[in-house]
Each structure stands twice: as C-alpha cells, then as structure tokens.
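Visitor: generate a structure from the sequence data that follows.
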Amino acid sequence: MRKLTLALFLAVYICSVAVHSRIRQKRAWIIDSFNIEEENPGPFPYLLGTIELDTNYKVNFVLHGSGVDKEPKDVLEIKERNGQIWVHKKVDYETFQVLQLTFEATNVSNNQVDTRLGVEVRILDINDHAPVFSPPHYQATMNESTAQGQVVATMNATDGDDSQTPNGTFSFNIISVTPKTDNVEFFFEPTGASITEIFFRGCLDYEKAKKYTIVLEAKDHGDKVQLSSTSTVTMNIIDKNNHLPEITGQTGPGRVKERESGVEVLRVQVADKDSPGSQAWKAKYTIHGDKEKYFQIETDPKTNEGVITVLKAMDYEEQTSRNVSLSVANEVPYFSCEITGRPAKRLWDVKTFNEGPGKSLPGFPKLYPVTIAVEDVNDPPEFVPPVRKVGIMENTKLGTHLCTLEAKDPDKTFASKFHFTKGEDVDNWITVDPETGEVFTAKVLDRESPLLKNSSYSVILYVVDNGEPPMTGTGTLIIQVGDLNDNLPILEVNTLGMCLLDKATMTNITAVDLDLPPYSSPFTYELLGDVKGKWNIDPTRGTTVHLVKEKTVYSGVHELQIKVSDNQGLSLTQNLSVTVCDCTSTPNCHLRRSSGAQVGSTAVSIMIFTFLLLLAIILMAFLISCKHEKKMIMTDDEPGWHLLESNIETLGTDCKVPAKITQVESIQTLKAKPNLISTHDGISKQEVIQQNV
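Guide: The predicted model follows:
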C-alpha cells in the first residue's frame, strides 16, 4: 500500500511539473504512441516516429532498453539531435510482445539529464502461425466388437499467435474419412479450446473396412487470412467373431477296420467369413453322442478342417457302425451388431449380441450328423477262460494229464478251425496236443523249484486259427503245485565256536527245510553219542534252539552228531564241529582253527607243498580203507550200524559216520536233491534218498 501511494505521488508530481513547465516555459514532451507490426518486411531502416521538444536550449536524446541495447538488440535507433526513432529489422511477436524502453533528455550546455521517462513499444501480432497438431499423425486400434460411442482418438493442437485475438483461436473439423462405408460415421466433440475427441457411431465391420483414415483440420479465425493444418488418424480394426462357422461337407473313407485305432477316418470342411488365420476364423469342433470316447476330432491349423481319428478299437460283432454328431464354434465368442436406425443425434440405434457363459444364439450350435462304418476282419480266437489254473502235487509221475484247453472264435464271418501251441515254458514242464488241447506234464514237477512263485508256475499258450491271415489268441496256464514232505531239515551251519568258561555256556543252532508247513518246522533236535554231562540241547523242539556246553568240556575241537527231525518225523543225522577255546586270547574260536602265526613266503611255500602231499596220501588211504558198496540205509535198530568211539578232545576218526534217515509212513517217495547237503560217509543226499526208496 505504501508503494502504491508513492507511485501515485510521483505520477501526480511528474504531471504537475510537466504542466507547469509547459505553462511557464512553454515547452513540453510530445511523445507519440509507437507500434511495430511483427514481420514488417521493410525496407530497413524506416522511420517509426519523432520525439518533439519545445525548449529554448539544446537537448540530446538517448534511448535504452529492449530493442536497443537489450534483446532483441539493434531493432531501434534514436537520432541524438532531432529525436527520430528508426526501425532496423523485424521483430517476432511470438518472442517479444512489448519492448520496454527508457528515454532520456540531456541538456547540452551542462550535460545534465533534464528528464527521464519509461516508454513501451507494442509489437502488433499478425496471423503468421497456423494451428499445429501434436502428434501430427495418430495410430489407433479398436476391436471390431467395440460398442459405438467409444473414443477413437484424443487430438491436441496449439497456435503460436495471440490467443486473445482471432489469429490465435481456431476450430476443428473432420474434412475426410477413407473409406466411406454406410455402417459407421465419425464425429468429434471439443473438450477445451485446443483439445477434441473423435468418436464413432454405428457398427464396425472388419469385412467392409479393415482400417479408416480420418483427416482432422484445425483452422484459425484470422481477420485477413485464415491459416490451418491437418492431422491424420489411422484407426486399425481387429477382426472379431461376427460370422458363425458352418460345416459344409466331408471327405475321407468314413470307415474303420475293427480293432484298428489311431487312424484318420474323416475330415469335415467349414466355411467362415471372418479373417483367415484369426481366432475369429479358427474352428473348434465338438463330438456329440460318443459316450465311450471312441473318437476324437482336432482342427487342422492350415485348412481349418475337423479331422476325426479313432481312439479306441471297435468290434464289428458288437456294432457295424457308429453314429455321432458334430458341432463347430470359434476360439473367441461370437458377437453381432445391427443398425436399426440413424436418428439425428449423437449415437445411432443398434441391436447387439455378445456370446458368453450360458448365453448363445437360438438354434446354435447346429449339429452335423456323421456315420462311421466298422469293417469286419478276422478276429483272433480266445481262450475260455483266458487264464486257467490247475493244481497238481509235486513228484507226480511224468505224463500226468493236467487239463484240456478250450477256445472260441468270436468271428461270425470268418469262423474257422484252430490249433493249440505252447508259448513260454521256461523249464519245459508241459506238452500240449495241438488238435485236442490236452495238456500233460513233461517231467516230474518240483514245488521247490526256484522258477515257482508262491508255489505257482506259469505257461503262456497260443491258439491259432486258419484264417487269412492266421490270427493268434494268447492264454495263460497257472500250475499250482502242492507240497510233499520230500526235503530233509539241515543245519544252517555245521561249524561253531564257543568260549571256555567255568560255567555252562550256550550258542544257537538253526535248521532249515525247503518244505512248507506242516512238513517243515518246528524241528526236533537230538544229540547222539556219549554227550551226557558234556553237551545238551535246550529246548529240543523249535526252529532255533540252544546248544549247551557244560563246564566239564575242555578246549579243543569237538565233533558232535545231531539228529534233526521235521514236524512229520523225517530226520537227518548231521555232524556239528564245535571249537572251544579261551576267548581272552582269541575272541573267535572258530577262526582260531584256520588261523595261525604269520610266516614268511618261503615257509608258506613249504607248507603248501607239504599240505598237498599229505592230502594226496590221505586221499589214497581213504579210497583204500573206506570204499564200500552202496546199500539200503538201515534204521537205527538194524545190526551193522553203530557210532565209532571217538575221543572228544581229538579231530575224529578216519572214516566219518554216515547220516541216518528215519522215514515216516505218510511219505510215498522222496526226491533226489543233489548239492543241498553232503553226508559224512561219502554218500550224497541223492544216493541216500534213492537207497531209502
């Protein structure tokens, strides 16, 4: 407020001084109003005006400020003596609208500034700028299914001329649309002095126009001349699904051989007016009425055809043909837009439909019937039943009849005779009569064979017809083998080690029997010979029992005989070697027998040679002294069989005692099982069993 008061005071003072001077001294500043029109072409320099001064003394004029010594420099010049102002070059209104200047009058006699006054020179605007769009070109993309009234583009333009004059104001106008179609119109609505939005009304149709080019003009309102510019809007339309696909025909055999799968049987063709290759054009087929899922249909990506393939083999005897229906749709939902009126208002009257979940056009999808014929071929014969089980006891004599195979031919057209043959029979257990299908054993069956699983042996069988070509059916024969008590219980180990202590000690012994219960465990154990007060078994019955050593037994190797009987009383007498030693020096007595002090390589060689020589002598003595004829094994009650006396502190006798077998009455025969166990008289178990039989 204080500054405003001071300014008013100065203004009043200056005016009063000027009036007073003019009255008293009859002199005054005569300053015209100066205007420069921008872009004045000259010629330069030209006189802008003259400052006149009524004074009785000489005055020099000086001009400072914009247009002289400030930007834009060197535009104006004042003549020092006569006050003429000259213009030397053009001035751009869009850069400088007003030139701020200072005039000074200096008394020549005393070089004192007489008067200083600020003056403005206005630059007059001319219409030298057309409205300019930003950007000059505009790209827009719109789906064909877009509803009318959507903004296509927002356009912006500016004019460098004075916005307060007609030169700097402008209007928009659509001057052309290419191509011209009857289904759509474009219009604009200004949203400000320099911004407008372009819209469309009607229904976009990709098939009528894939893109539109819209030329928008902006023209100013200049008095003398109107300037304008244009911007191009290119609106690209993305094709959507406004045409329904329709099945037009089919190609292919339309038939399949029974039992055939994975083959193409039919192709269906479809017509669609949408853009080829687009999602609106790509067909998506569905099969109806195929509950068993015999078929599948896929789209050929190149031709858009529906390709029907057989997934599951079919049987001519069940059905000679299959009837299904097909429908087709597109990968994207269907829509439609129809113009019903073109009223003189912002938007037209249109009718639209958009497919969605649970929403479809009445009468769609349309069903296209298809029939696939099934061709009869020669079917393979079938075993009845396909898996047959038969039971037989082991050790049954060779050539025993097992069963008679049965088969049928499911073919009605190609019914024929057939014969049987054997497939996989790992151990060659059976023979098959090719004509009658009778199955016989080819050897004595053994339940303990390692080829059996859960006492069952499997054989693959074939039945072959005489069709063209011959067809083969496959079956399985499972032979379930019953168990007999034809195996002896034997010790798992026959060499043990025990520690020498001042009290009775014990260790475990276990027997095994390849037979199944009740022909195997629990076993009964019995020590034979002079063992009273030295050795005993506790308990005597079970699978694993305790061998008890009394404290009266001294260190050394002790040869014991143990009779092991199975649950049916079938027994085997076996030798058990027990080494007793002082465990404080040797933790494992059993190893002590076979180990000794380490010796040099020369000593080892001598020992090996001596051992081989001794072995040869022992073998010769054994052949001479122990050779005898194989005879029927006697029971324990018969004469001629006895245990040889042996000092338990020594390694035994020259000839080992034969094992004894007690046979129960229920056993009819015993099988020979070589290499399972050896008795100690040089007679194998097989020989023992055969002699007993």
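
Visitor: use CA for all of it now, contacts and neighbours both
Guide: Will do.

Visitor: what are the boundaries of the helices in this structure?
Guide: 2-24, 589-594, 601-625, 685-692 (DSSP state H).

Visitor: Leu452: which of those is closest?
Guide: helix 685-692 (21.8 Å; C-alpha to C-alpha).

Visitor: contacting residues around Ile247?
Guide: By C-alpha atoms under 8 Å, 6 or more residues apart in numbering, Ile247 lies in contact with Val268, Gln269, Val270, Ala271, Val328, Tyr368.

Visitor: what residues of stretch 484-495 count as buried?
Guide: Leu484, Asn485, Asp486, Asn487, Leu488, Pro489, Ile490, Leu491, Asn494 (16 or more other C-alpha atoms under 10 Å).

Visitor: okay, and which of the contacts of Ile247 map to strands?
Guide: Using DSSP state E, the subset of the contacts of Ile247 located in strands is Val268, Gln269, Val270, Ala271, Val328, Tyr368.

Visitor: what number of residues lie near the residue nearest to Leu405 when sequence neighbours are not counted?
Guide: The shortest distance from Leu405 to any non-neighbouring residue, by C-alpha to C-alpha, 6 or more residues apart in numbering, is to Gly437 (4.7 Å). Per other C-alpha atoms under 10 Å, the neighbour tally for Gly437 reads 18.

Visitor: was I right to think Gly437 contacts Lys422?
Guide: No: the pair Gly437 / Lys422 is not scored as a contact, 10.1 Å apart, by C-alpha atoms under 8 Å.

Visitor: show me the strands in the stretch 1-150 of the chain, by range?
Guide: Using DSSP state E, counting those that start in this stretch, the strands of the stretch 1-150 of the chain run over 29-30, 35-37, 46-50, 52-53, 59-65, 76-78, 84-87, 98-107, 113-124, 132-133, 137-143.

Visitor: against Leu101, how distant is the closest residue in space to Asn107 that isn't next to it in sequence?
Guide: Once flanking residues are discounted, Asn107 sits nearest to Val59: 4.9 Å by C-alpha to C-alpha, 6+ apart. Remark: distance between Val59 and Leu101 (C-alpha to C-alpha, to the nearest Å) = 19 Å.

Visitor: sequence B follows; please return its structure for comparison with A:
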Amino acid sequence: MEMMFFLCKFLAAASLLHSCFKNTTVDSGREPTESKHVEPFRRKKREWVIPDINVPENDSGPFPKFMTKIKSSSEEKVAITYQLVGPGADKAPEGVFTMDRRSGALYVTRPLDREKISRYVLLAHATVKGSKAEEPMKLVINVVDQNDNVPECTRTPFYGNVSESAQVGESFMSITAEDKDAPNTDNADIRYRLKTQKTHGPKDKMFSINPVSGLISTMAVGLDREMQSKYELIIEAADMAGEGLRTTCTAIVSITDSNDHAPRFTFTSVSASTPENEVGREVLRLTVTDEDDLGTPNTNTKYTIVSGNQGGHFSVKTGPWKMEGMLTTAKAVDFERDPMFTLLLVATNDAPFSKSVSTSTCTITVTVLDQNEPPFFKPPLIHRIISEEPPLGSQVADLRAKDPDTSRHQHVRYALHSDPARWLAIDKNTGSITVKGNMDRESPYIKDNKYTVLVLAYDNDPTNLTTEQTTYILRVPSHPPTFLPGKWLATSPGWTPPRPKSAGLNSSTPATLGIVMSENMFQEGLYQVYFKERPQTRTAEQEDLHHARIHRWFSSVVNTRLLVSGVVQFLSGAVCVLTTVCHSCVSYDCSVAMTMPVWSSLLFMAAGCVAIEVQRKANKLKIIILMGVHLLSLLVGFSLLLAYCLSSQQSHALNTRKQLVGSYVAKGSAVAFTLLCLLLSLYIVLLSWRGLRRYGSATVHVRGYDRVMQEPDDDRGPLMERVDSV
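Guide: As a prediction, the model looks like this:
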C-alpha cells in the first residue's frame, strides 16, 4: 500500500512539470521564455528577459554591428513592432544603438568610449498596432574597458626639498600619476621608475623611487648644498603593472641647508686697546665667515669668552649684521691693577650643528690705556667735634688724599671749596685744616648743630682732576644741658636772661624771670638755651601756630567724622529731594506748595560740601562759614519740615492700594532724611564750636617760668627751672 501511495505522488508531480514547460522556447542562448494562452495584449507576467550585454570599447566595426536579438512570445500569432528608447537611442547621444522594427535585432552604429560613457540603460517596447503587446524590457549595455589611455602625471615638474644631512632611506617627496582607464584593473595599475638622474652628485644614484607609491627617498649619503643645490630627476610611469603604456615627468629636488659648517673668524689673533674706567665702551668688532645659507640660524653667530675674563670686565654680543661680534667693557678696568687682558673667544651658530665640526677661536689682546684719575679721600666723610671757642691756629683735621695714578708720580694739592663762615684754613701741600677765625655756635651757618666744609684734592696733572671731601664739624658746649623727667626748662650755665618787660612781674629781682610761652615748653626752652632769646607773647609765628592747631583738629583729629558727616548729609539731601518730588507728584499733582523740603535739602547739600572742604584744609574763617551755613540749615530745615508736616492741602484720591502705600512711603522718607540732615548739621556745629573754643583763643595754655640759679662748678644743683602755672 505504501509503495502505491508514493508512486501516485511521483506521477502527479511529473504531470505538473510537463504542463508548465511544454510551450517554453529558447532563442539564441537567451533565458527560456514561458508561453501561456491568455487573452490578447493583456499579460500579467513578463515573459521576455535578456541579460546585460558587454561590448568592448574602440571596436573597429564594420558598423552597424549586430549585438543581439529580442523576440516576443506572441510574435508567431500577431505582427509585433519593436522600438528602442533611452540615452543612446532616441536621446543624447542619439543613434548609438538601433533596433530592427520587425525582427527585434539590436545593432551598435559606432565605436564606444568607456571613458565618456561606461554604461547604457535602454528600454525595448513591443507593440501591436500601437498597443502594448509586452511590458517594456530593460536592456543594460556595459562598455568593456580597453587599455587605450596613457598614464598622466598630476603635475610637472614636481618639486621637493631634502636636507643635506638626510640619512639613507629618508623619504621627502612623492610622484603621482593617473590613468583614465577602469580603476582596479591592469589597465590602470601604474608603476614608477627612476629613469634618469640628470644632475650628477657625489654618486650616480643619489635617489630611489618606490614603484608602487611613488615616494622618492635618498639612496646614499653625501648630499652637499654648497656643492650641488638642485637635482633633476626623470621619472617614468607605466600602466599594466609597468608593462603597458608609458609617460615621463620631471622631479626637481632642492637641497636645503643644515648647519654643517662652523663660523670662521676672519682673524684668529688680534690686538685692541681701551681706556680705563669706562663702562660700555666698544673695544673691538669681530667678523666671521660661514659657508651655510646666509640670513638663517645656521649662519647667525653668537660668541662666548672662554678664558681671560675671570673678573667679568668684558662682554661680547652679536651685532646687527648677525655675523659680527662686538666686544665691550662690562666693568671699569683699572690700568694700575690690570694693564693687559688676553681673551679667548669661540664662535658658534644659533642653530645646533648637524654633525661634529671643529669650531673657530680668536685670541684678543686688550691693552688698558692709563688715564689721569682724581685723588680720593678714604673715608669720604670725616666728623670732628671741637670746643665752642677753639684757639686760633689750632688743628681741626689732617686730611690725606690718595692718588690712584701710581705710575705718574704726581703730587696732591688741597683747597677749601666751601667754607661759608671763613673760619678755617688749609695747607695746600699737607691737607692740614686749622682755625683762622672765631667760631660762633649761634651763627646761621650752623645747621643741625653741624658746620659743613667741602675740601678739594687735585693733582698737578694738566687735566687738574679733583675730588671732593665733605667734613662735618660739630660744636658742643663745654657744659651740655641735662634733662630730667617732668615739665622742666633746660638752661645752660652762665646764661643771664634779659630784664623782663612783661607787666605784673617784679623787675627788681634779677634771679626771677617770667616768660609767656606757648604749649610746647620743651622746644621753646631749647630755643632760649641755644639762641639766648625770649619768645614773644604775640608774634606772627604764634598766629600761625593757632591756625596750625585748628587745621590739626579738623584735618586730623575729627577728619573722618567730619568727612563722613558731610558726605552722608549731601547724599541724604539728594534722597530727600527725590522723595519729596515723588510724593508731591503722586499725591498732589506736583504742587509747588508740597515741595518745601526740597529747598532745605538743597541747603543741606551745600552745607555738606562745605564740611568736606573744611576737613580737607581748615582755617578759622572756613570754620566760621561752616558754622553759619549749618546754623542757617538748621533754622530753615526745621521751619520747612514743620510747614510740610502741618500742611492742610488736600491730596487727590488715590485709586489703588499700591499708590496709597507709595505716597506714605515717599512722605515718610522725605521726613526721615530731613531729620537726618538736621541731626548731622547739629553734630557738625558742635564739632566746629568745640574746635574753635579749644584752639581759637590766643591766650590758651600760657605757662610761667621761674629762674633757678646755679653756680657753674656746682654739679649737684637742680640745673633746671621748675614750671609753675600762672
């Protein structure tokens, strides 16, 4: 039973296959075409297919040349008309391909060029009396490439640069060529070959080329820009892996410079001279030569002193030309110490050397020229203390100046350059200073207890160079005053005060003296000791002292308080103006009657400016003006503030709560800042009144003094005058 079942299934399958292929036909190698009995001109499935057609380019004909033939399965039943459309048929380029309307044969009419058009896509139509008999069939025609294009170099000549110190195998440029034939085929497979090296170098073959990539590399060492700066190479490019069509191009190789030559001094030994005691003087200019490329770091030169400059007296720098060195003095040279220097210089380049080279050196012999130098004192300042009345002819100082020019055997002479009181004399040969006049400690030429004398020393050289010596002579009394703790007035023994003329003092008592003095008793007591004069009770100096005290009070003691008060008052007045105007405009339609605090605020701002000016530089007149302005500000400000607060003018109706709140805030701010200005004015008036009361009076801090006598030889006495208040 099972065998019968499988046999029946096999026979059914065979019958089905026979029915599907019984009408299939094949035409000249084309795919089989299935035929069915369907209604005329209405086919639901395409029954004619043709594969891609490959046509070689550059075919020699004859033309038109048969390519293939298409056939409809309905051709045996009805008359079919064939038509070819598409680029190459009825579109540009037109007429390349044609088709026989009756037989369906396809022809090419001319040679094809793949480099122009490599593929054509056409449609073949089959019609019966203008109606479609078949679906259009797509015809793809591929143009097969032929090796008909010579490789072309992308440019010619090619330019490249390689350093003269390049090593073997160093790549520096590449050659490229293109082939219009089909890529990735032998027709476009290019190979390169170095055909000729037209410029000869140290070797016949200095370069090589990679046949595939076209990279040019050095093949040998020995490139020398100074011998040969350019090479011309002929490169051959061939397709078909080097066996096909060929072309040539030129490569120009420029040899770039490397620092393979050291600079050379024009002279290896040279002599020069320079005067002593001159810094920055140019001693010598050195020139070098270099075979490398000029104007590059390979020839720009720098110089180093390698020996002979232990003291650092010389320096060398590169000149503007970059190939010259300027030797100058960095320190003053001394002929008496070092009459000659021998310097060794070496020259190198800014760029490091590309290979080991020997550097060039130059030996410079510098001779120091002797100059006449002025004598000098050591030490340059001399202090001497002498008694108040030294005897005439007594020696004050014995000066000795040294002449550095030891080789000249010169003599030093001395002279007084400045002796304003003409108290001294000097021996021009020995430098001994003696007293020739009566010296007075109270002389106006005594400054800070010192009498200054300028002494000149010069040699007998015709140039007459001189040096200057300053001598301070300090006069000290034989019995210097002594100061003890407490408020005392120092006196000097033997001082007799003048008879007092002040009213209220007992002029018949010689041991008692009443003197009206200002607050600084210590300074005024010294004034009496050294100048034997009594300060006046009312002088121009005391007036200046009162002004100075006022200035000190306002510019130092209350400086910050007065400045801050003035600035705050100015700013508060400005804010008060703004808030008053806002309140008047919001609530009273900008009524002038409600802007009364504005006028007082402007006055407060002016008063603040006056306070700032007074703290900068105060005097009595400015203080009075300051007090007057602030008192006026207090009066006007308080009156206008009171009128503003008690004004009965009705405000217009405010529509929103925000407007009502804004009106109250503006009015409150105006009142608050006006009160602040009033308080600041009151504070400034109090500060001003306090300063004037303390330092404006001419009779403040008056002190009286009683004379206490003491014998000159009594060292146990008081030596002081006790202070008693008047």
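
Visitor: re earlier: would you check which pair of the contacts of Ile247 of structure 1 lies furthest apart?
Guide: Farthest pair in the contacts of Ile247 of structure 1, by C-alpha to C-alpha: Ala271 and Tyr368, 13.6 Å.

Visitor: check contacts around the residue nearest to the spatial centre of structure 1.
Guide: Structure 1 has Glu298 as the residue nearest its centroid, 21.8 Å off, counting by C-alpha atoms, centre = their mean. By C-alpha under 8 Å, 6+ apart, the contact set of Glu298 of structure 1 is Lys284, Tyr285, Gly306, Val307, Ile308.

Visitor: the same query, at a cut-off of 7 Å, please.
Guide: Tyr285, Gly306, Val307, Ile308 (C-alpha atoms under 7 Å, 6 or more residues apart in numbering).

Visitor: so which of the residues you listed are in strands?
Guide: Tyr285, Gly306, Val307, Ile308.

Visitor: the residue nearest to the centre of structure 1 matches what in structure 2?
Guide: Under the alignment (TM-score structural alignment), Glu298 of structure 1 pairs with Lys317 of structure 2.

Visitor: tell me the spacing between its match and Lys116 of structure 2.
Guide: 70 Å.

Visitor: which neighbours do Ala271 and Tyr368 of structure 1 share?
Guide: With C-alpha under 7 Å, 6+ apart, Ala271 of structure 1 and Tyr368 have no common neighbours.

Visitor: before we move on, the earlier item: how many neighbours does the residue nearest to Asn107 of structure 1 have?
Guide: 22.

Visitor: contacting residues around the equivalent of Ile123 of structure 1 over in structure 2?
Guide: Correspondence of Ile123 of structure 1 to structure 2, assessed by TM-score structural alignment: Val143. The contact partners of Val143 of structure 2, by C-alpha under 7 Å, 6+ apart, come to Asn54, Val55, Pro56, Glu57, Leu112, Arg114, Ser118, Arg119.

Visitor: what about the second one, how many residues nearby?
Guide: Yep, that's Val55 of structure 2 we're talking about. Neighbours of Val55 of structure 2 (other C-alpha under 10 Å): 18.

Visitor: that one touches Val140, doesn't it?
Guide: No: counting by C-alpha atoms under 7 Å, Val55 of structure 2 stays clear of Val140, with 10.5 Å between them.

Visitor: longest helix in structure 2, please.
Guide: helix 657-695.

Visitor: structure 1: matching residues for that one?
Guide: Under TM-score structural alignment, there's no match for helix 657-695 of structure 2.

Visitor: so which elements touch that helix?
Guide: helix 540-552, helix 559-588, helix 620-645 (3 or more C-alpha pairs under 7 Å, 6 or more residues apart in numbering; DSSP states H and E).

Visitor: how about 8 Å then?
Guide: Contacts defined by 3 or more C-alpha pairs under 8 Å, 6 or more residues apart in numbering; DSSP states H and E place helix 657-695 of structure 2 against helix 540-552, helix 559-588, helix 596-616, helix 620-645.

Visitor: quick one: the first one to helix 596-616, angle?
Guide: For helix 540-552 of structure 2 against helix 596-616, the angle between stretch directions is 130 degrees (axes from the mean of the first three to the mean of the last three C-alpha atoms, to 10 degrees).

Visitor: what does the longest one give?
Guide: Our comparison of helix 559-588 of structure 2 with helix 596-616, counting by the same axes, to 10 degrees, yields an angle of 170 degrees.

Visitor: how about Asp612 of structure 2, what does it touch?
Guide: Quick fix: residue 612 of structure 2 reads Ile, not Asp. Leu562, Leu563, Gly566, Val567.

Visitor: cool, Asn236 of structure 1 as well?
Guide: Asn236 of structure 1 touches Gln139, Ala140, Thr141, Met142, Lys210, Lys211, Tyr212, counting by C-alpha under 8 Å, 6+ apart.

Visitor: recalculate using a threshold of 10 Å.
Guide: By C-alpha atoms under 10 Å, 6 or more residues apart in numbering, the contact list for Asn236 of structure 1 reads Gln139, Ala140, Thr141, Met142, Asn143, Glu144, Tyr206, Ala209, Lys210, Lys211, Tyr212, Thr213.

Visitor: PyMOL command to pick out the buried ones of these?
Guide: Applying 16+ other C-alpha under 10 Å to the contacts of Asn236 of structure 1 leaves a buried subset, and the PyMOL line that selects it is:
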select buried, resi 142+144+206+211+212+213
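
Visitor: make JSON lines out of the contacts of Asn236 of structure 1 and add distance to Leu528 of structure 1.
Guide: Below are the contacts of Asn236 of structure 1 laid out as JSON lines (distance: C-alpha to C-alpha, whole Å):
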{"residue": "Gln139", "distance to Leu528 of structure 1": "112"}
{"residue": "Ala140", "distance to Leu528 of structure 1": "110"}
{"residue": "Thr141", "distance to Leu528 of structure 1": "108"}
{"residue": "Met142", "distance to Leu528 of structure 1": "107"}
{"residue": "Asn143", "distance to Leu528 of structure 1": "105"}
{"residue": "Glu144", "distance to Leu528 of structure 1": "107"}
{"residue": "Tyr206", "distance to Leu528 of structure 1": "109"}
{"residue": "Ala209", "distance to Leu528 of structure 1": "114"}
{"residue": "Lys210", "distance to Leu528 of structure 1": "111"}
{"residue": "Lys211", "distance to Leu528 of structure 1": "113"}
{"residue": "Tyr212", "distance to Leu528 of structure 1": "116"}
{"residue": "Thr213", "distance to Leu528 of structure 1": "118"}
